[in-house]
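>>> this is a predicted model, with the sequence first.
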Amino acid sequence: MPDSPATKKLTGHTAPVYVVEYLKTKPQLLSGSFDNTLRLWDTDTLKPLATLGGHTDLVLTVAIAPDDKTIASGSQDKTIQLWALPDAPPEDPNAPLKPTGELKGHASQIYSVAFSPDGKTLASASADKTVRLWDIATLKEIRALPEQGGPVYSVAFSPDGQTLLTGGGDKTVRLYNVADGKELRQFPGAEDAVYTVAYHPDGKTIAAAGLDKVVRTWNVDSGEPATVYSGARGDIYRVQYNSNGSQLLAVTYAANLAIWNTADGKLHYQTDLPGRTTYGAAWSPNAQQIAIAAEDGNVYLLDLPKPA
């Protein structure tokens, strides 16, 4: 396996960091924390650029629109807040920027939000057992999908935006048609709650993981099981493919990161992370860095060795 990655630290949150996401067009990163705020960081200088305030409880999920101009976040406070990302950073990076919109309708905390590939629709998943679709232009709810058998922890749009993937506390992975909200199929196999789902960039394969500590994948069209990625140490809180789909990462509650090669399903790299607990992770757009959301209130940036 490659050598241990060089680690950098982003410091500023005053409580555990739960979620991280990279912008696609700039060397910037967004983090969401149990201090009720989001922070925008420069990943080159490691300096904070802006603080986004508006939630009254823990921030559990963030999403960035495909054009990097709009941010959505979901919280324990049952709301989704929207921000317009400033073209230039504010003078005071610690002065909270106010939301530009709010989406209300869920009856409990919101665990996951995701933008459609065209940026016009937002999906949200909640402990109230529902997934909702929202129109970003009007801030109105388009529809709520049928109630599931437990909390819904994760949502992901297909690359073509036509289907929506969900994972939940009832051990199910479900696929929905975005146009009419109808369930297309379930993907069996998970043995415990599903915390995280992801689409391969080619749209042909999906991945899901959670409390059963392995990453399961399926063929989207046939519903047949594909590779099972094992070896992660702990309950898996986030899975994500890199930008070209050649690798898949999982980060665990037990502060462990695993990366597999998708071509052969083999474990490519594994490391224990700073701190005792980690919640989230994200690949940078060039797949050469991974950001980690940690319980100690820091964001860690791992620079991966470049392939030979």
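Looks like it came in fine. Numbers count the residues shown, from 1 in each chain.
>>> hey, let's count contacts and neighbours off CA atoms from now on
Noted.
>>> which helix or strand contains the closest residue to Ile80 other than its chain neighbours?
Nearest residue to Ile80, sequence neighbours excluded (C-alpha to C-alpha, 6 or more residues apart in numbering): Gly74, at 4.5 Å. According to DSSP states H and E, Gly74 maps onto strand 70-75.
>>> check which element follows that strand along the chain.
Counting by DSSP H and E, what follows strand 70-75 is strand 79-84.
>>> roughly how far is that next one from the heart of the chain?
16 Å (C-alpha atoms, centre = their mean, to the nearest Å).
>>> ditto for stretch 50-57
With C-alpha atoms, centre = their mean, you get 18 Å for stretch 50-57.
>>> and stretch 203-211, by the same measure?
Using C-alpha atoms, centre = their mean, the offset of stretch 203-211 from its chain centre is 13 Å.
>>> pull the residues that contact it.
Contact with stretch 203-211 is made by 158-160, 167, 173, 190-200, 215-221, 234-239, as judged by C-alpha atoms under 8 Å, 6 or more residues apart in numbering.
>>> list the buried ones in it?
203, 205-211 (16 or more other C-alpha atoms under 10 Å).
>>> cool, and stretch 96-106?
Buried-residue list, stretch 96-106, by 16+ other C-alpha under 10 Å: 96-97, 99, 102-103, 106.
>>> same question for stretch 290-297.
Buried-residue list, stretch 290-297, by 16+ other C-alpha under 10 Å: 290-297.
>>> what's the helix or strand hosting Ser31 packed up against?
Assigned by DSSP H and E, Ser31 belongs to strand 28-33. Helices and strands touching strand 28-33, by 3 or more C-alpha pairs under 8 Å, 6 or more residues apart in numbering; DSSP states H and E, are strand 17-22, strand 38-42, strand 59-64.
>>> hold the first one in mind and look at this next one:
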Amino acid sequence: MTIPGRRVALLIATDTYSDATFGRLRAPTQDVTQLAAVLGDSEIGDYEVSTLVNQPSDVLRLRIEELFVDANRNDLILLCFSGHGLKDETGQLHLVATDTQRRRLASTAVAARYVRDRIDSSPARKVVLWLDCCYGGAFPAGAKPKSGGSVDVMDELTHRSGRGCVVMTASTHLQYAFERDSDITIDDAAYPSVFTGAIIEGLRSGEADRNHDGEIDSAELYEYVYDRVKQSTPDQTPTWNQQSTGSLYIARSDRGMRLHPTLPDEIRQNLRSSRASFRLVAIRELATLANDGDYELRKAAVTTLRQLSTWPDKRIAQEAIDALSPPKPRAKAESASAPSSSSSVRTSATPAPIRRPVRSKWLPMRDLTKRTAILLGALGTTILELKLGSYELLPTWLEITLAIIFLVGCIIAIWWASISVIRVFKDQSSVLATNEFSGHFTAFRPDGQIFACGGTSSGSAWRTPSWQRLSASSSWLRAAWDASFSPNSNSMAVAVRDRVALVDTDTWRQIATTENPTRDRYRIVTFSPSGELLAGADSAGRITIWNTLSLTPVTFLDSAEDPAKVLTFSPDGNVFVSSGRPGIIQLWETRSWKLIGQLEHRYISDMTFSPNGEALITASYAGIKEWSTRSWSELVEHDVGGSAIAFNRDGSLFAYCKMDGAICVVDAPTWDPVLTLIGHQDQPLAIAFSPDSGVLASTSYDRTIRIWDLPLIRKRQDDS
């Protein structure tokens, strides 16, 4: 695994001098200040920036040495100097400091050779040097210049150039101004602000990103700076020398696709190629890395493939989409030649109708036994109290008190038992299972072929055509705190203790699993509408977003509650919502994963988006609220408590659960009552419509799973 290096920049500006022969410059301090802001911007350069303004030569030499000596092998080191440059009699270049004396260059200036030696001896393999200075004449009075009228500083700065060193200078022309035996003034003829200003503008605006790949390399930056400088100052010609293997990436831009920094160079080069065949080769390599690379490479590969899936070139986009498709599970050896469904196959848009199971009105034995025991106990105790009272064994006041208590208990027990009996006769559901579950999730697979229920370490699944229990599912769902079906495949995400697993629901075999070094228990999981992302919240309050291809984390979010209780995505996948008790609802924008707002609904128990995406519905024991997804303002509050809520597939029906065990189905647009489903003896925990909207499934604290045939119940209620 490649260890990412730091990005370190040292910017030096000198515009005032103790030696009057050096003219005061106007721009260096301002330019270096602006350049520091651009390079330090996490969205552009993301450098660790230090600046030195008007410092003596010994300080400059010390800081330059520290910059290169303290660097690591993978660091990118950027050194920028803005000020005067001067050559001595031997043709050696010197960078002028604030205390530099023209006649004492060797001891009071910073020699270019010194900088070159520091670069060559540094562990850093990536070095960028920008010199925004003119290289003024330094010949003794009356002497003939040894180098002619034009001197190229590249001889000084690229000799013995180490691997990965790029030098860019403001100009190749050195203008000499001197008079025999007279005061010599060296002026600012190279206009440093033009050169540095072009760098700042190119990085800040992103215009230096010539190939629109989201990154600005050294070659692109030089081309941009050259064009800008020549346009504004024709007599000035920036120069550039690169002695490195591959390009050095200076900064990011908001143009085009940004390539992940950990991608191998050969893949980056192929993706930047103008030839589609090279890009296709890169996509195949990315597909391999997404499945077989280490953690960082898998994350980089998946991120890049997702970016390529929206590429304007349809062939490139389709190739990336195919690469992102989950791998097909391996078939059993004995049935390898037989066709089988796969977790990567999209489900049918029109699910098959679901038939309800054979109806059973039997109350759960635990619940019936409990209520009968309370009734008999109250009656027996009352009889005993009356018997003792007849023998005058108790004081009168105690007899009266006990009689009242036992009478009240008897009335309550009779009322409770009567309610149970009445509900039995009003119950029009089919009890799928009893005495097993207090599940917090119920869900149908998108094709309607499988129903799953469970939570709190208990659960199972059934095949809906026959309502036969799938024994193979128990190994996963009985250990699950939560589970969610993928919207576009036959896979299911299961929160099992300290990990989340993707399971093929045709074979109930594991496809992939998460890595969780913290060992915190995951309590809730949910898919994005596209099925490309999976969100999970653990017991420590951290929300993790995974890519479903490899189950590698995309980002981590901090929940306002500890931990989050409810997670959901908007139908278009652009907004992610998390919430928990006491009820802070957080809204996240999924492109940047930035928090865009917060809502509040105290003691929230469930929430969901309307299928058309126009409203967010939140439920609590105090009431149900509707929020506008345009302004995120409250639209209306319904004065009904809801422990669980759900829309049917087309959004025409909305169901909510009441504390007394009833489930109310209303017309979603108008909230006009449609059905009242009575059968549960205690508060429902979770409900779900089947994909064809013909069946509603529910679980409750009464430890039953009930299936409601909605068309049949509606017909019977209409007939009565």
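In hand now; what should we look at? These figures come from a predicted structure and were not determined experimentally.
>>> overlay them and tell me the TM-score.
For these two chains in superposition, a TM-score of 0.72 is obtained (TM-score structural alignment, normalised by the length of structure 1); 255 aligned residues with a C-alpha RMSD of 3.2 Å.
>>> rewinding a little: can you redo the helices and strands packed on strand 28-33 of structure 1 as TSV with mean neighbour count and distance to Asn286 of structure 1?
Below are these laid out as TSV (neighbours: other C-alpha atoms under 10 Å; distance: least, C-alpha to C-alpha, whole Å):
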stretch	mean neighbour count	distance to Asn286 of structure 1
strand 17-22	27	10
strand 38-42	23	16
strand 59-64	26	17
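>>> and those as TSV, adding distance to Pro225 of structure 1?
Converted to TSV, these look like this (distance: least, C-alpha to C-alpha, whole Å):
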stretch	distance to Pro225 of structure 1
strand 17-22	28
strand 38-42	37
strand 59-64	28
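>>> tell me how far the ends of stretch 304-317 of structure 2 are from each other?
With C-alpha to C-alpha, to the nearest Å as the measure, the ends of stretch 304-317 of structure 2 fall 11 Å from one another.
>>> likewise stretch 214-226 of structure 1?
Per C-alpha to C-alpha, stretch 214-226 of structure 1 runs 13 Å from first to last residue.
>>> same deal with stretch 80-96 of structure 1?
End-to-end distance (C-alpha to C-alpha), stretch 80-96 of structure 1: 17 Å.
>>> kindly report the same for stretch 220-234 of structure 1.
Termini of stretch 220-234 of structure 1 sit 27 Å apart (C-alpha to C-alpha).
>>> trace Lys140 of structure 1 over to structure 2, please.
Matched by TM-score structural alignment, Lys140 of structure 1 corresponds to Arg509 in structure 2.
>>> err, Asn244 of structure 1, not the other one
Using TM-score structural alignment, Asn244 of structure 1 pairs with Asn612 in structure 2.
>>> quick one, what contacts the spatially most central residue of structure 2?
With distances taken as C-alpha atoms, centre = their mean, Thr555 lies nearest the centre of structure 2, 3.3 Å away. Thr555 of structure 2 makes contacts with 544-546, 593, as judged by C-alpha under 8 Å, 6+ apart.
>>> mind doing that once more with 10 Å?
535, 543-547, 592-593 (C-alpha atoms under 10 Å, 6 or more residues apart in numbering).
>>> of those residues - the most surrounded one?
Ala535 (27 neighbours; other C-alpha atoms under 10 Å).
>>> excluding chain neighbours, give the residue nearest to that one in space.
According to C-alpha to C-alpha, 6+ apart, the nearest residue to Ala535 of structure 2 is Ile545 (4.6 Å).
>>> any idea how far Glu147 of structure 1 is from the equivalent of the one you found over in structure 1?
Alignment note (TM-score structural alignment): Ile545 of structure 2 maps to Leu175 of structure 1. For Leu175 of structure 1, the distance to Glu147 of structure 1 equals 14 Å [C-alpha to C-alpha].
>>> likewise His268 of structure 1?
From His268 of structure 1 to Glu147 of structure 1 the distance is 38 Å (C-alpha to C-alpha).
>>> give me the more crowded residue out of those two.
Remark: of His268 of structure 1 and Glu147, His268 carries more neighbours, 16 against 12, as counted by other C-alpha under 10 Å.
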